[in-house]
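Participant: Take this sequence and fold it.
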Amino acid sequence: MQRALEDETYPMGTWLSIGHPAVAEVSASSDVDFVLIDTEHTTISLETVENMTRAVDASESPTDTIVRVPWNDPVRLKRVLDIGVDGVMVPMIDSAAEARELVDAIRYPPEGSRGIASGRATEYGDQFTEYVENANGSFTTIAQIESREGLQNVEEIAAVEGINALFVGPADLSGALGVFGEEEPPELADAMDRVIEAAATADVAVGTLTVDVADVEDRIDRGFDFLIVGKDTTYLSNAHRESRTVYDQAITNRRNRATQNQP
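Facilitator: So this is what the prediction gives:
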C-alpha cells in the first residue's frame, strides 16, 4: 500500500470487523488493494488477526493487510507488527508529540524503541537479521484525525517524519464537532478540507471511510488519495435487505396475479 500511496494510484480498501479468516480471504480475492482489520471497536484478538493475515497472504491477489489498533500503545503496536502485517492505523492522534510516539514505537533502535524478537514477520527467525535491518520505514503508518485537538494540530501531525498518511475518522470527528448523524454537515466538510490541505502541504496521503458507494466520487473529487469503501457488516445487512425486498415483491406479484385470475 505504501508504494501505491507514493505512486498516487488511489488504492481502495475495505473494512473488516468480522473476525474470521474466510471474510478476509474473500475480501482479498475481490480486487481490493488492502483490507483494514479493525481491532479498536471489535473483539478480534491478535491470534485472529494473525489468521486473517494468513488468509489474505494466501489469496492470489496482492492485497495488503492494515490493522487498526485500539490505541497508540507501543506494546500493542509491536505485537501487531510481529505478525507481519503491512501497516497500522492508529486512532485519536491529537498532537505531533503523539505522532512521534507512534513512529518511535514501530521502529527498531536506534531510530525507535520497538522490541526486537523473531516471529511470523521474520519468517519465524529464518529472516531475522534481514527483517530487522530493513523493517524501519517499511510499514504504512496512518494517523487518524478524529478530534477537535487533532484537527487543530493536523498540520504539525502531518509534518512528522514517518507518518505516511492521515485518515479522517468521519464518525468520531463529526461527533467531536457536534454534527454526528447529520447528512453532509458543512462543519465536517470544512474539517475534511483542512486535513486534505495539511496532507498535501506535508506531501503525505490522506484517506477516509465511506460506507455508501454514492459518496465515492465526491470524496475523490474533494482530494482524498485513498478510500476504504464499505464494511463487511454493512455489505451483509444491505444484501439481506435487498434480498428481502425482492422476495417480498415476488410474493406480492404472485398474489396479485392470483387475484386477477379469480372469476
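
Participant: use CA for all of it now, contacts and neighbours both
Facilitator: Fine.

Participant: chain center to stretch 170-189: distance?
Facilitator: Chain-centre distance of stretch 170-189: 19 Å, with C-alpha atoms, centre = their mean, to the nearest Å.

Participant: Now do the buried residues in it.
Facilitator: Neighbour counts over stretch 170-189 (16 or more other C-alpha atoms under 10 Å) mark 170, 172-175, 179-180, 188 as buried.

Participant: Please generate a structure for the following sequence too, so the two can be compared:
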Amino acid sequence: GEPFIIIQVEHVDAVNNLEDILNVSGLDAIVVGPNDLSGSIGLLGKTRHSEVMKLYDKIAEYCRSKGILFGCATGVGDQEGIKEWINRGANLLAVDWDIGHLAFSGKHSYEVTLGIYNQLKNRI
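Facilitator: Got it, this is the predicted structure:
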C-alpha cells in the first residue's frame, strides 16, 4: 500500500506558508497541534482564544480548497473540543495518545482513591 502522509502544523509560520505546504506532492492530511500553535503566537495553552481559532479556520479553509483532510490532536475525553473540531470541518481526529491517556487515567485513579479515603478517614 501507499503511505498516508500527514503534516502536523504547530507554528504560525507554517500557517503563513500553508499554500506552499499544501502543494507538497502526495500530502494526504494536515493535523493541527493546538497547544504548540497557540504558544507560537504568545498564547500558550489558550487553545480556544479567538486569535488561535482564526488560525484553525484558516487551516481548515486551505485544506478544503485543496481536498486535503484536516484534523487535530484533541485532548483525552474532551467531548466539547471534539464537537468544535467536527463543526470546524475536521475529518481526522486523534482523540487519545499515550501521555494523555496516562494523565487522564492517573487523575481519575487519584480522584477515586481520594473519595474512598475521605469516606473512610474517620475509621483510621
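
Participant: Now the TM-score, please.
Facilitator: The TM-score (TM-score structural alignment, normalised by the length of structure 2) is 0.85; 122 aligned residues with a C-alpha RMSD of 2.0 Å.

Participant: picking that back up, take the buried residues of stretch 170-189 of structure 1 and write them to JSON lines, including distance to Pro74 of structure 1 and secondary structure.
Facilitator: Formatted as JSON lines, these follow (distance: C-alpha to C-alpha, whole Å; DSSP: H, G, I helix; E, B strand; the rest coil):
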{"residue": "Pro170", "distance to Pro74 of structure 1": "25", "secondary structure": "helix"}
{"residue": "Asp172", "distance to Pro74 of structure 1": "23", "secondary structure": "helix"}
{"residue": "Leu173", "distance to Pro74 of structure 1": "24", "secondary structure": "helix"}
{"residue": "Ser174", "distance to Pro74 of structure 1": "27", "secondary structure": "helix"}
{"residue": "Gly175", "distance to Pro74 of structure 1": "27", "secondary structure": "helix"}
{"residue": "Val179", "distance to Pro74 of structure 1": "32", "secondary structure": "coil"}
{"residue": "Phe180", "distance to Pro74 of structure 1": "30", "secondary structure": "coil"}
{"residue": "Leu188", "distance to Pro74 of structure 1": "30", "secondary structure": "helix"}
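
Participant: for the residues you listed, which one is nearest Asp57 of structure 1?
Facilitator: Comparing the buried residues of stretch 170-189 of structure 1 against Asp57 of structure 1 with C-alpha to C-alpha places Pro170 closest, at 29.2 Å.

Participant: how much space between that closest one and Ala199 of structure 1?
Facilitator: Pro170 of structure 1 is 16 Å from Ala199 of structure 1, where distance means C-alpha to C-alpha, to the nearest Å.

Participant: again, but for Ala165 of structure 1
Facilitator: The gap separating Ala165 of structure 1 from Ala199 of structure 1 is 8 Å, by C-alpha to C-alpha.

Participant: who touches both of those two?
Facilitator: Here Ala165 of structure 1 and Ala199 have 158, 205-206 as joint contacts, going by C-alpha atoms under 8 Å, 6 or more residues apart in numbering.

Participant: and which of those residues is nearest Arg257 of structure 1?
Facilitator: Comparing those against Arg257 of structure 1 with C-alpha to C-alpha picks out Val206 as the nearest, at 54.1 Å.

Participant: what do we get in structure 2 for the closest one?
Facilitator: Applying TM-score structural alignment, one finds that Val206 of structure 1 aligns to Phe70 in structure 2.

Participant: what's the one helix or strand its match maps to packed up against?
Facilitator: According to DSSP states H and E, Phe70 of structure 2 maps onto strand 69-73. With contacts taken as 3 or more C-alpha pairs under 8 Å, 6 or more residues apart in numbering; DSSP states H and E, strand 69-73 of structure 2 sits against strand 27-32, helix 50-66, strand 92-94.

Participant: right, and these - which one's nearest Asp13 of structure 2?
Facilitator: Of all these, helix 50-66 sits nearest to Asp13 of structure 2, with 10.8 Å by C-alpha to C-alpha.

Participant: tell me the angle the closest one makes with strand 27-32.
Facilitator: Orientation note: helix 50-66 of structure 2 sits at an angle of 170 degrees relative to strand 27-32 (axes from the mean of the first three to the mean of the last three C-alpha atoms, to 10 degrees).

Participant: ok, average deviation of helix 50-66 of structure 2 from structure 1?
Facilitator: Helix 50-66 of structure 2, aligned to structure 1 and superposed, deviates on average by 0.6 Å (mean C-alpha distance after the TM-score superposition for structure 1).

Participant: out of the helices and strands packed on strand 69-73 of structure 2, deepest packed?
Facilitator: Among these, the stretch with the highest mean neighbour count (mean count of other C-alpha atoms under 10 Å) is strand 27-32, at a mean of 21.
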